[in-house]
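J.: Build me a model from this:
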Amino acid sequence: MDNYPLPARRLVAEMTDAAAGAPDRAIAFQGAPGANSHIACVDYAPDGLPLPCFSFEDALDAVNEGRADRAMIPIENSLHGRVADMHFLLPESGLHIIDEYFLPIRYALMSVDDAPVVSALSHPQALGQCRKYLRAKGIRPIVYADTAGAAALVAEVRESGAAAIAPALAAQLYGLKIHDSHIEDSEDNMTRFVVLAREPRLPEPGSGPVMTTFLFEVKNVPAALYKAMGGFATNGVNMTKLESYQRGASFSATEFYADIEGMPGDPAVDRALDELAFHTKWVRLLGSYRQARPRSV
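T.: Below is the predicted model of the structure:
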């Protein structure tokens, strides 16, 4: 808890105590109170108890240790791409994706007074999503661990001209003045979150379209990815996301993160995954869950 700026610690302590009293309702998130992940928890489960955690690893540990029933973790943003490290942390956590949630992202520039803003503190994702605004205003971006934590730090230090970029809720919680609202570079700024739990929770039959997320590593042979993907095309399984990343420093093996429509148990999906397994070193399923937003058009 001492990792948080002083103005956030009281709120963190109150929320942690509430979650400890009913861990079956607790939803862990990374960041200080007032962060986008906090807002996502409240919107997604109004009867839940958001549990603030300083790092993504802390949020995942809270679920594994039984201090929270679920975790709300951002995985990608429509403007700034994937959230760093999540492709490594998700499989290492041993948790399962049980749902997804999309949150429109709105940022405000906030500080302690009316002085002209010369610098803005925030998470790298937020700074990237407000890049054009900052450049146009001549404001120097400064990286911090999370958005609401940056707001709490600005409230603690009380340095004139120093601001934070965070959701408007953070200004309300920490007593800051909002200089500008809706400073994100695009009105359709959206973050996709995944909801994680210790055990898989398959969608109810008839609940709507389903997604399945998995990881795999291709064999180091010519046309390896082409061969691995062939089963999805021939079986008519729609792949909505395919993203590569490197693990380690050898650059000799490429791993992939993928989302498909459907789930194991569907004959077409089973055939496609069988063919994928034949052409790859390994495949790891992260979860099947209902689609929060339709992918097919």
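J.: going forward, measure contacts and count neighbours with C-alpha atoms only.
T.: Noted.
J.: Tell me the spacing between the closest residue to residue 6 other than its chain neighbours and residue 50.
T.: Nearest residue to residue 6, sequence neighbours excluded (C-alpha to C-alpha, 6 or more residues apart in numbering): residue 156, at 6.5 Å. The gap separating residue 156 from residue 50 is 23 Å, by C-alpha to C-alpha, to the nearest Å.
J.: Compare the two (neighbour count), which wins?
T.: Taking neighbours as other C-alpha atoms under 10 Å, residue 156 and residue 50 compare with residue 50 leading, 29 against 15.
J.: what's near enough to touch the closest residue in space to that one that isn't next to it in sequence?
T.: Leaving aside its sequence neighbours, residue 50 sits nearest to residue 27 (C-alpha to C-alpha, 6+ apart; 4.8 Å). Residue 27 makes contact with 41, 48, 49, 50, 51, 68, 69, 70, 71, 72, according to C-alpha atoms under 8 Å, 6 or more residues apart in numbering.
J.: Out of those, which sit inside helices?
T.: If you go by DSSP state H, the contacts of residue 27 have residue 41 in helices.
J.: And this one, please, so the two structures can be compared:
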Amino acid sequence: MSTVSSVRIAFQGALGAYSHEACLNARPNAVPVPCDTFEDVVRAMHDGAADLAMLPVENSTYGRVADIHSLLPRSGLHIIDEAFVRVRIHLMAPKGTPLEAIKHVRAHLVLLPQARSFLDQHGITSEAAADSAGAAAELAQTREPGVGALASAVAADLHGLDILARDIEDMQHNTTRFLVMAHAPDLTRRSDKMITSFVFEVRNIPAALYKAMGGFATNGVNMTKLESYMVGGSFTATQFYADIEGHPDDPAVKRALEELDYFTNMIQILGVYPADPGRD
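T.: Below you'll find the model as predicted:
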């Protein structure tokens, strides 16, 4: 006999959004908690409305998700897992609608250019909506003739819509990486391949970043991501977000972090977690 999980996971967007799909993939038994903004996701955690949070951090087509790297360090949360979701775009409409009847579609502004070839080929015009899952939900209610929505398969299933064309995105590699956040860190070694994420601020000395990075090179630690962002509007207080392969207890990682500490004003470990198979 199956039991319903009491774990609640918050995400930004409406039910049926790609963030919702990430939740279903990573925690299939958790109760989804939709939120309007990323800040609302964090607030849901601190208000006790959610036990976990799902936040997108980067996309293979569009790069870093805006403002997310500055939100993570001040969220008070810890990364415990990562999840990769292929952005599969499906054309959907009320049940019984044939593809040739669709003349117009609605979806989030970011999604529309990704299906441009298909839409042009079929002479379908498009209109931006606040979000794709919301466009699917509205269409299910209005059943507007000749109109479709572009969204995830989760949205189609949730709102009882027929999928008229699957995987219509122009780029088949489009993938979003999400982070699963919790109140407490999980520093256990749960996989042979672990990822450590952290932020740091280099000291205001010549070649500080170059010297800080030297410890990772000399100790053979692979850094898979390094991005800078400004803090508080200052042109001098630049922080860096980094992902490395390995666990802080690994001798090579420990030595690299010790050397990094010498050249920085601040280091904050955001999380230690297993590498998702989607990385490969």
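J.: now the strands for the stretch 51-200 of structure 1?
T.: Listed in chain order, the strands of the stretch 51-200 of structure 1 (DSSP state E, counting those that start in this stretch) span residues 70-77, 81-82, 96-104, 108-111, 119-122, 140-143, 162-166, 177-181, 190-197.
J.: how big's the offset between the fourth one and structure 2?
T.: After superposition onto structure 2, the average distance of strand 108-111 of structure 1 to its aligned residues comes to 2.8 Å, using mean C-alpha distance after the TM-score superposition for structure 1.
J.: Can you tell me what sits against that strand?
T.: Contacts to strand 108-111 of structure 1, defined as C-alpha under 8 Å, 6+ apart, come from residues 117, 120, 151, 154-155, 158, 160-168, 171, 176-183.
J.: switch the cut-off to 10 Å
T.: When contacts are defined by C-alpha atoms under 10 Å, 6 or more residues apart in numbering, strand 108-111 of structure 1 is touched by residues 117, 120-121, 130, 134, 151, 154-155, 158-171, 174-184.
J.: Quick one: map residue 24 of structure 2 onto structure 1.
T.: The equivalent of residue 24 of structure 2 in structure 1 is residue 42 (alignment by TM-score structural alignment).
J.: same thing with residue 106 of structure 2?
T.: Residue 106 of structure 2 maps onto residue 120 in structure 1, by TM-score structural alignment.
J.: Just confirm that match contacts residue 164, I think it does.
T.: Yes - Residue 120 of structure 1 is in contact with residue 164 according to C-alpha atoms under 10 Å; the separation is 4.9 Å.
J.: quick one: common contacting residues for these two?
T.: 109, 110, 111, 127, 141, 142, 144, 150, 151, 154.
J.: Pick the one among those residues closest to residue 235 of structure 1.
T.: residue 127 (41.6 Å; C-alpha to C-alpha).
J.: Show the contacting residues for that closest one.
T.: Counting by C-alpha under 10 Å, 6+ apart, residue 127 of structure 1 has contacts 80, 107, 120-121, 133-134, 140-144, 147, 164-166, 184.
J.: now residue 92 of structure 1
T.: By C-alpha under 10 Å, 6+ apart, the neighbours of residue 92 of structure 1 are 57, 60, 86.
J.: 8 Å instead, please
T.: Neighbours of residue 92 of structure 1 in contact, by C-alpha under 8 Å, 6+ apart: none.
J.: before we move on, the earlier item: nearest to residue 268 of structure 1, of the strands of the stretch 51-200 of structure 1?
T.: strand 96-104 (21.4 Å).
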